[in-house]
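Asks: Could you look at this predicted model? Sequence included:
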Amino acid sequence: MTDRFRLGGDLTIHRLGFGAMRLPQGGPGAPVRDAESGRAVLRRAVALGVDHIDTAGFYRSPDGSVRANTLIREALAPYPDTLVIATKVGPVFGPGGPRQGTAAELRYQVEADLESLGLDRLDLVYLRVGTTEPPHGESLAERFEALAALREEGLIRHLGISNVDAGHLAEARAIAPVAAVQNNLSIADRDETAVLDACARAGIAFVPFFPLGGGKTDIADPRVVKVAERHRATTRQIALAWLLALSPVTVAIPGTGSVAHLEENVTARSISLTEEDLADLA
């Protein structure tokens, strides 16, 4: 099993990256994290060889005082040439809650991410659709066409889509190349195999946005515990190793605001699951 993936055909990244969602806040209702701790996590991630960071302009504390994009720029700019930064656009947050942004609003979101990250071009931009579940039957064509136009202008290098079904993937690929799909998948929630299979056939990265369950599902069932004990590893590490073993196109992006958890997650790259392990986890 290779630990690298060629994103979009020209960006080689490790298949275990870092998700920035937890940097401003541990979760809904949790205390706002200290900004310097977030910067320390980011610097340590790059020192450990992480070369793919996933973020979004809406990854911020409720009061806006701590923002993931700002932390990334402050901690890592000027960026290493090998670092790939992915972001997401689409949702618009207001007093009435989140809504889907229009095609016209996507340009503003892309330009805001460029400014906050201090970049001239974004390596990878996902169009995030829906809220919790993929919006089956809803077209993404107009919004994806708007992002494809920004790609043609040179503001975006590669395009992705998030929270989608196989129909959305086919619709997007008819408009412009899709380099990555970011959907919900973990060892405890395995409902995305149809989209994963489609990505594998096309050589498209499949990036689970809740690789450790996102706090909504428990990854520590007896099967995972058994394999973890066999490898003298944690259940989190086994859950990540399982994702990497699942398909050569899976790219995991576990997030944390803790250096200790970061180091634990990155160590999962060195765990090779055996056929016996995979059978136990099936």
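Replies: Received, thanks.

Asks: C-alpha only now, for contacts and for neighbours.
Replies: Fine.

Asks: need the helices for the stretch 51-200 of the chain, in chain order.
Replies: 68-76, 103-117, 141-153, 166-173, 193-202 (DSSP state H, counting those that start in this stretch).

Asks: looking at these, which is buried most?
Replies: helix 68-76 (a mean of 21; mean count of other CA atoms under 10 Å).

Asks: Now do that helix and helix 103-117, the angle between them.
Replies: Interaxial angle, helix 68-76 versus helix 103-117 (axes from the mean of the first three to the mean of the last three CA atoms, to 10 degrees): 30 degrees.

Asks: quick one: the residue lying closest to residue 128 once chain neighbours are set aside and residue 93, what's the gap?
Replies: Nearest non-adjacent residue to residue 128, counting by CA to CA, 6 or more residues apart in numbering: residue 162, 4.6 Å away. To residue 93, residue 162 is 17 Å away according to CA to CA, to the nearest Å.

Asks: Those two: which has the busier surroundings?
Replies: Between residue 162 and residue 93, counted using other CA atoms under 10 Å, the more crowded position is residue 162 (26 against 12).

Asks: Run through the residues that contact that one.
Replies: 126-129, 181-183 (CA atoms under 8 Å, 6 or more residues apart in numbering).

Asks: and here's the other structure:
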Amino acid sequence: MQNQSIESSQKHDPLLAALVAMTKLHHKPQSAESLIAGLPLENGVLTSTLFLRAASAAGFIADYVDRSLADINHLLLPAVLELDDGQVGILIAKETDLCRIISPESPEEINEISLEALSNQYTGNCYFLKLTEEKKTALTSKDWFWDTIKKSKGIYSEVLVSSLLINLFALVTPLFIMNVYDRVVPNQAIETLWVLTSGVVVIFIFDFVMKSLRGYFIDAASKRADIMLSAQTFSRVLDIKMKDHPDRVGSFANNLQ
């Protein structure tokens, strides 16, 4: 019954069927069940984001790009093409006016189609998959945590810049007070006071915006790291062999929490 459910899922999930076919084309066949194990499927099927996660777990370097059919380099083939009506096809060869494509449901059958006809069905989005020989990073490795953090290094760099600006803005208040006592009060320079006050108000507005953005970016990076680390952790837990399971399940669950 479970095998029938997986086969039914693969039949109605073009992306999953395409990923299974890609593993066969790269001589690293994997079942549909193993590819979607532990993934939060949406309505029982893979999305583009989940497809990339499943491909990465299967040992591929995967990328989802927007590229015209004419601009696809033959060195990047085979590639998974998104077609009309939610279907996909695997492009395995491309010549001047002719393309060879296979359907994920029947990967043994190669179909020839003109470049123009395929372009009419092609939506413009495709997946490039490259098999990597790197093994899954062990959970006990020192790199498993920092590799995940490095994926958000762009966000953290923006947080550092905003923190620097916030610290600079903190100098505005003492500088404002010093100028008021040194220049405005002795000279009764009301116009200067208005100019200084306007500048301080603008700085305070920027300070509020920077603090809000910094909090948003930190929260986004934290959620992203939490999701990725949780997925890696539970993926390793699911891969534990029965002989390696701890005797006390309760203490093991507490350690995971």
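Replies: On my side now, so go ahead. Keep in mind that what you see is a predicted model, and the values were worked out from it rather than measured.

Asks: what's the TM between chain one and chain two?
Replies: The TM-score (TM-score structural alignment, normalised by the length of structure 2) is 0.24; 114 aligned residues with a CA RMSD of 6.6 Å.

Asks: Just send the helices of the stretch 51-200 of structure 1 back as CSV, with distance to residue 35 of structure 1 too.
Replies: Below are the helices of the stretch 51-200 of structure 1 laid out as CSV (distance: least, CA to CA, whole Å):
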stretch, distance to residue 35 of structure 1
helix 68-76, 7
helix 103-117, 15
helix 141-153, 31
helix 166-173, 36
helix 193-202, 35
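
Asks: out of those helices, nearest to residue 14 of structure 1?
Replies: The stretch from these with the least distance to residue 14 of structure 1 (CA to CA) is helix 193-202; that distance is 16.9 Å.

Asks: Which SSE is immediately downstream of that closest one?
Replies: Using DSSP states H and E, the helix or strand that follows helix 193-202 of structure 1 towards the C-terminus is strand 205-208.

Asks: For that next one, name the packing helices and strands.
Replies: Judged by 3 or more CA pairs under 8 Å, 6 or more residues apart in numbering; DSSP states H and E, strand 205-208 of structure 1 is in contact with strand 180-183, helix 193-202.

Asks: Surely residue 156 of structure 2 touches residue 218?
Replies: Yes: using CA atoms under 8 Å, residue 156 of structure 2 makes contact with residue 218 at a distance of 7.5 Å.

Asks: Where neighbours are concerned, which of the contacts of residue 162 of structure 1 has the most?
Replies: Neighbour-wise, the contacts of residue 162 of structure 1 (other CA under 10 Å) top out at residue 181, 28 neighbours.

Asks: re earlier: want to throw the helices and strands packed on strand 205-208 of structure 1 into JSON lines with distance to residue 143 of structure 1?
Replies: Formatted as JSON lines, those follow (distance: least, CA to CA, whole Å):
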{"stretch": "strand 180-183", "distance to residue 143 of structure 1": "16"}
{"stretch": "helix 193-202", "distance to residue 143 of structure 1": "20"}
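
Asks: nearest to residue 262 of structure 1, of these?
Replies: strand 180-183 (20.6 Å).

Asks: tell me what that closest one is packed against?
Replies: strand 122-128, strand 156-162, strand 205-208.

Asks: Out of those, indicate the one that is most buried.
Replies: Greatest burial across these, using mean count of other CA under 10 Å, falls to strand 205-208, with a mean of 26.

Asks: C-terminal to that one, what's the next element?
Replies: Criterion used, DSSP H and E; the element after strand 205-208 of structure 1 is helix 222-231.

Asks: Okay, residue 86 of structure 1 and residue 238 of structure 1: tell me how far apart.
Replies: 25 Å.

Asks: quick one, which of these two is more surrounded?
Replies: Between residue 86 of structure 1 and residue 238, counted using other CA under 10 Å, the more crowded position is residue 238 (31 against 19).

Asks: coming back round to it: relative to residue 100 of structure 1, which of the contacts of residue 162 of structure 1 is nearest.
Replies: Closest to residue 100 of structure 1, out of all of the contacts of residue 162 of structure 1 and judged by CA to CA, is residue 129, at 7.0 Å.

Asks: Which one of the contacts of residue 162 of structure 1 is nearest to residue 200 of structure 1?
Replies: Among these, residue 181 lies closest to residue 200 of structure 1 (CA to CA), at 10.8 Å.

Asks: Correct me if wrong: that closest one contacts residue 166.
Replies: No: between residue 181 of structure 1 and residue 166 there is no contact under CA under 8 Å: 10.3 Å.

Asks: Am I right that residue 8 of structure 2 is in a helix?
Replies: Yes: membership of residue 8 of structure 2 in a helix is supported by DSSP: H, G, I helix; E, B strand; the rest coil.

Asks: That one: neighbour count?
Replies: There are 11 residues near residue 8 of structure 2, going by other CA under 10 Å.

Asks: Relative to residue 36 of structure 2, how far out is it?
Replies: Counting by CA to CA, the separation of residue 8 of structure 2 from residue 36 of structure 2 is 13 Å.

Asks: name the element the residue lying closest to residue 71 of structure 1 once chain neighbours are set aside belongs to?
Replies: The shortest distance from residue 71 of structure 1 to any non-neighbouring residue, by CA to CA, 6+ apart, is to residue 39 (5.8 Å). In the assignment (DSSP H and E), residue 39 of structure 1 maps to helix 35-47.
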